[in-house]
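**Q** Have a look at this fold, sequence not included:
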């Protein structure tokens, strides 16, 4: 036979219920404010077309990319088959996108003006406006490869040394002035 022990419950004070409801309302207001605030922060639109492999570049890396940049109306403003991009030195939206990519992947990116060129129009060398102020930038990007800044500098030094050696070798193989008579 089981026994039940009765425990007397204390009545809840009205002030405690009021405090509870005020807290719930305050949390709801904060959640709405947070939701509004986070939608106001500009963000890139990042779509994976083909997933790459391995790690992603960092701010100190130089990415080798193939890309096409266009305006919302489809007007292409720039494209390259192989372009080195210092991840930490490009417009903020492009940097954010590069740091989410993986080698061998293909991506579509839309960068809002706040993370692109903003209120400034971009002009080509002749002075013609290429990107109007407050433009969304649409990119198709393939991440071909990336290396650290230190690796790239070491490769450049090695190439310079090889060129110097070749020039010295060519200069010593009969390329001097003819001997006098």
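**A** All right, it came through fine. Bear in mind that the values here come from a model prediction, so they are computed numbers and not experimental data. Numbering: from 1, shown residues only.
**Q** C-alpha from now on. contacts and neighbour counts both.
**A** Fine.
**Q** need the contact list for residue 146.
**A** 57, 61, 62, 63, 64, 103 (CA atoms under 8 Å, 6 or more residues apart in numbering).
**Q** actually residue 118, not the one I typed
**A** Contacts here follow CA under 8 Å, 6+ apart; on that basis residue 118 touches 133, 134, 135.
**Q** Surely residue 60 and residue 87 touch.
**A** Yes. The pair residue 60 / residue 87 is scored as a contact, 6.6 Å apart, by CA atoms under 8 Å.
**Q** The two - which one has more neighbours?
**A** residue 87 (25 against 14; other CA atoms under 10 Å).
**Q** Is there a quick PyMOL command that grabs whichever of the contacts of residue 118 are buried?
**A** Isolation of the buried members of those (16 or more other CA atoms under 10 Å) is achieved in PyMOL through the command below:
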select buried, resi 135
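**Q** Use this one as the comparison:
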């Protein structure tokens, strides 16, 4: 899983430059974008323009969620047609850098707030979960429940294992699943989160466990793709084979 990173306005600017450099509209800017109709039978230059515009917007709408489309189109047209810009190059660079800094600060504050809330929610969940029938807890705070004990060998931290699994947040949201992909996954046990490294060594081949992993032995304050900072995680794991 990829780690969560702050947005980069420079990536959006690069995408804008790409569209400007690749446009094949030959200077014909008379038609408003709202009245243009594009189909698979449209001329090639219309389809190229639409495709570049759509993919750029789709790929960057999260980076600039409050983008003013009217002024964006105005700036794009002026730049493409060679019209004098309303702002100097220095002013535009300052505007974009200031915007990027503000968004990064906002992102950091948002992540800090989520980290605090998730930590508290995770701790409350684990306290309640520890009281449920069949749930055991290790010294690290890892909680687990045996669904099927298994009869094969147990892995060491240095072993490669083959497993099927489903990962959920404590609100029930599934963020990853080998079952959905239709095939198990294989990996060295010492190259995953600490909760997995510890938990799978409790299992035997053929076993199926449910793990409740505190954030400090999961992805911690950094979080991960689809996982907010300080999230407590729930995994259902089947240990298929120790290699």
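**A** Nice, thanks for sending it over. Only a predicted model underlies this, so the values are computations on that prediction, with no experimental measurement involved.
**Q** Give me the TM-score for these two chains.
**A** These two chains, once laid on top of each other, score a TM-score of 0.54 by TM-score structural alignment, normalised by the length of structure 1; 102 aligned residues with a CA RMSD of 1.5 Å.
**Q** ok so, going back, would you list the contacts of residue 118 of structure 1 in JSON lines and tack on secondary structure and distance to residue 33 of structure 1?
**A** Converted to JSON lines, the contacts of residue 118 of structure 1 look like this (DSSP: H, G, I helix; E, B strand; the rest coil; distance: CA to CA, whole Å):
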{"residue": "133", "secondary structure": "coil", "distance to residue 33 of structure 1": "30"}
{"residue": "134", "secondary structure": "coil", "distance to residue 33 of structure 1": "27"}
{"residue": "135", "secondary structure": "coil", "distance to residue 33 of structure 1": "28"}
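**Q** which residues in structure 2 form helices?
**A** Counting by DSSP state H, structure 2 has helices at residues 9-22, 44-60, 69-81, 89-129, 178-181, 194-200.
**Q** In JSON lines, list the ones you listed along with distance to residue 167 of structure 2 and mean neighbour count.
**A** As requested, the helices of structure 2 are arranged in JSON lines below (distance: least, CA to CA, whole Å; neighbours: other CA atoms under 10 Å):
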{"stretch": "helix 9-22", "distance to residue 167 of structure 2": "31", "mean neighbour count": "15"}
{"stretch": "helix 44-60", "distance to residue 167 of structure 2": "26", "mean neighbour count": "15"}
{"stretch": "helix 69-81", "distance to residue 167 of structure 2": "38", "mean neighbour count": "13"}
{"stretch": "helix 89-129", "distance to residue 167 of structure 2": "15", "mean neighbour count": "14"}
{"stretch": "helix 178-181", "distance to residue 167 of structure 2": "9", "mean neighbour count": "12"}
{"stretch": "helix 194-200", "distance to residue 167 of structure 2": "11", "mean neighbour count": "20"}
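**Q** what's around the counterpart of residue 157 of structure 2 in structure 1, how many residues?
**A** Pairing criterion TM-score structural alignment: the partner of residue 157 of structure 2 within structure 1 is identified as residue 59. Residue 59 of structure 1: 17 surrounding residues under other CA under 10 Å.
**Q** Let me see the contact set for the closest residue to residue 59 of structure 1 other than its chain neighbours.
**A** Of all residues not flanking residue 59 of structure 1 in the chain, residue 88 sits nearest, at 4.2 Å (CA to CA, 6 or more residues apart in numbering). Contacts of residue 88 of structure 1 were listed using CA under 8 Å, 6+ apart, and they are 58, 59, 60, 61, 95.
**Q** so what's the residue nearest in space to the middle of structure 1 up against?
**A** Among the residues of structure 1, the one closest to the centroid is residue 96, at 2.1 Å (CA atoms, centre = their mean). For residue 96 of structure 1, the set of contacting residues under the criterion of CA under 8 Å, 6+ apart consists of residue 44.
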